[in-house]
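A.B. asks: My questions concern the predicted model and sequence given below.
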Amino acid sequence: MGNGSLQSSLYEVAPDVIDIPEMCTCNGSLISDVFDNCTAEEMKARVILSPKNSECLAVNEEILRMLPTENKTYLSTDSVSCDNDEEAQNYPMEFINSLTPSGMPPHRLNLKIGAIIMLLRNLSITQGLCNGTRLEVIQLHEHSIKASIISGSQLKPSDANIPFVLHRTQFPVRLSYSMTINKAQSQTFDRVGIYLPKPCFTHGQLYVAFSRARAMKTVRVKVQHLNDSTHDHRGRITFTRNIVYTEVI
């Protein structure tokens, strides 16, 4: 998979696709497949990976609703800046609040005691509080969060799709039951779900997702039906694109 030499049964039709082993295919709920029948401690070593940030946000909120503890919501304070001050008035606050660019917490941050979160910026490298560190929520206060490390102020993202700079004052964390494939690099989990509503879109992305698990038997893959020649189900075969630029290997 990593070097692009793994061929699919559909190689003649689409040479850049691979078959997902039947033992890894999830036909039901991926969340249940990954997180059901496990203890709170075991949940810390399980994750669902997906190519896009928006998909991870939705999965995280669904899993949070399953926790029995009380929900606490933190709302951010947002503003925007543009080259032209008058242009900044064109963006309603409801629209600004609805944005969650990559690397930023949501405007409406829902948390529960016992939830797994990820730090989104470097707070103290010497103490292991770095961008990407996963933590478990211990206590939730009005103006602070107490959490313990599991693993490895204002935020201003750079997003080419947003024509202004978004200033967001919010706790620099987000839920981490699900994360993007790119964010999961260098981490290893006991059980990994791979959610693919659409195919992976960058070099080696699918390989990175599969390699986050310790063994093939601990991987579950959910592929959406798109009736796409590179990403779908055909009979008992599930397949998806595996983008590898062999010229860079």
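C.D. replies: Received it, and whenever you're ready, just let me know what you need. This is a predicted model, so every value here is computed, not measured. Numbers count the residues shown, from 1 in each chain.
A.B. asks: Going by C-alpha atoms from here, please, whenever you check contacts or count neighbours.
C.D. replies: Fine.
A.B. asks: For residue 87, see how far away the closest residue in space to residue 108 that isn't next to it in sequence is.
C.D. replies: Distances taken as Cα to Cα, 6 or more residues apart in numbering put residue 75 closest to residue 108, at 4.9 Å, once the chain neighbours are dropped. Relative to residue 87, residue 75 is positioned 25 Å away (Cα to Cα, to the nearest Å).
A.B. asks: Let me see the contact set for the residue positioned nearest the centre of the chain.
C.D. replies: Nearest to the geometric centre of the chain sits residue 179, at 2.0 Å (Cα atoms, centre = their mean). By Cα atoms under 8 Å, 6 or more residues apart in numbering, the contact set of residue 179 is 47-50, 53, 56.
A.B. asks: try this one side by side with the last:
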Amino acid sequence: MRLQGNQLGTHLEELRNFANWILAIGDGNIGRSIDDTETIPIPNDILINDCTDPISAIVDSTYPEFYNYSNDLDYPQQRKILASTLDMVDSINEFMVSLNNNPENTYLSSDTVCMSDHYFTALEHVHTSKFLNNIKCFGIPNHSITLKVGVSIMLLINIDQLSGLCNGTRLVIIRLGDRVIEAKALSEKMAGEKIFIPRVSLTPYDARIPFKFQRR
């Protein structure tokens, strides 16, 4: 859905075919088992061969001449890297941030067990702040995130759906404050518009976590 959001014409059909291929892999309709190992053929046009550093190779392939287009909003709008695990997302994000020469700003979250949880009184003594800070799951940023002006980010919640500020909306940072981030939208509908992202409280819904906690 995110890949196809701003595309038209023949390129959209190409992306649909790619999406259907990914879905077919997930549904187990592509590939075969050899000696108890599942083997899936990868089309040559999406393979990156002869690389010693996979993350550097995929970034170079997706963002060629990155430094020459760092101030061009159209450049990141047409390019995205999708990753299958949170650890890979973190590795790629760290590498992309390292390519930016602007001063960095590190933000730390405030994590607490939700007051609405029936076991709150007991949990607050068992699950310390340090333990909560180490939790990584879908739908919330990590406890510590390092950002720079010019870095691309993505919304994880719906802030203003009518304006297009929804989960998955991509932006590029133009100013970092202590309590607010100023950014420009990359989506075609709002491209170039200034957005202010305040501090918000998020509660992840992950079946692997047997209690509710809040990350601000």
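C.D. replies: Ah, there it is. Since this is a predicted model, take the numbers as computed values, not measurements.
A.B. asks: Got a TM-score for the two of them?
C.D. replies: After superposition, the two chains reach a TM-score (TM-score structural alignment, normalised by the length of the second structure) of 0.68; 168 aligned residues with a Cα RMSD of 2.6 Å.
A.B. asks: farthest pair in the contacts of residue 179 of the first structure?
C.D. replies: By the measure Cα to Cα, 47 and 53 form the most distant pair in the contacts of residue 179 of the first structure, at 14.2 Å.
A.B. asks: one step back: since we're on the residue nearest to residue 108 of the first structure, how many residues are nearby?
C.D. replies: A count of nearby residues for residue 75 of the first structure, using other Cα atoms under 10 Å, gives 14.
A.B. asks: which residue ranges form the strands in the second structure?
C.D. replies: Using DSSP state E, the strands of the second structure run over residues 32-34, 37-39, 104-108, 111-113, 144-148, 152-154, 170-176, 180-185, 194-198, 213-215.
A.B. asks: Take the ones you listed and lay them out in TSV including distance to residue 62 of the second structure.
C.D. replies: Shown next, in TSV, are the strands of the second structure (distance: least, Cα to Cα, whole Å):
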stretch	distance to residue 62 of the second structure
strand 32-34	29
strand 37-39	25
strand 104-108	23
strand 111-113	35
strand 144-148	20
strand 152-154	14
strand 170-176	16
strand 180-185	20
strand 194-198	26
strand 213-215	32
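A.B. asks: which stretch among these comes nearest residue 66 of the second structure?
C.D. replies: strand 152-154 (12.6 Å).
A.B. asks: What is the closest one packed up against?
C.D. replies: With contacts taken as 3 or more Cα pairs under 8 Å, 6 or more residues apart in numbering; DSSP states H and E, strand 152-154 of the second structure sits against strand 170-176.
A.B. asks: Tell me roughly how far the strand it packs on lies from the first structure on average.
C.D. replies: With the two structures superposed, strand 170-176 of the second structure lies on average 0.7 Å from its match in the first structure, counting by mean Cα distance after the TM-score superposition for the first structure.
A.B. asks: That strand aligns to what range in the first structure?
C.D. replies: Aligned by TM-score structural alignment, strand 170-176 of the second structure falls on residues 134-140 of the first structure.
A.B. asks: Out of the strands of the second structure, the one nearest residue 164 of the second structure is which?
C.D. replies: strand 180-185 (9.5 Å).
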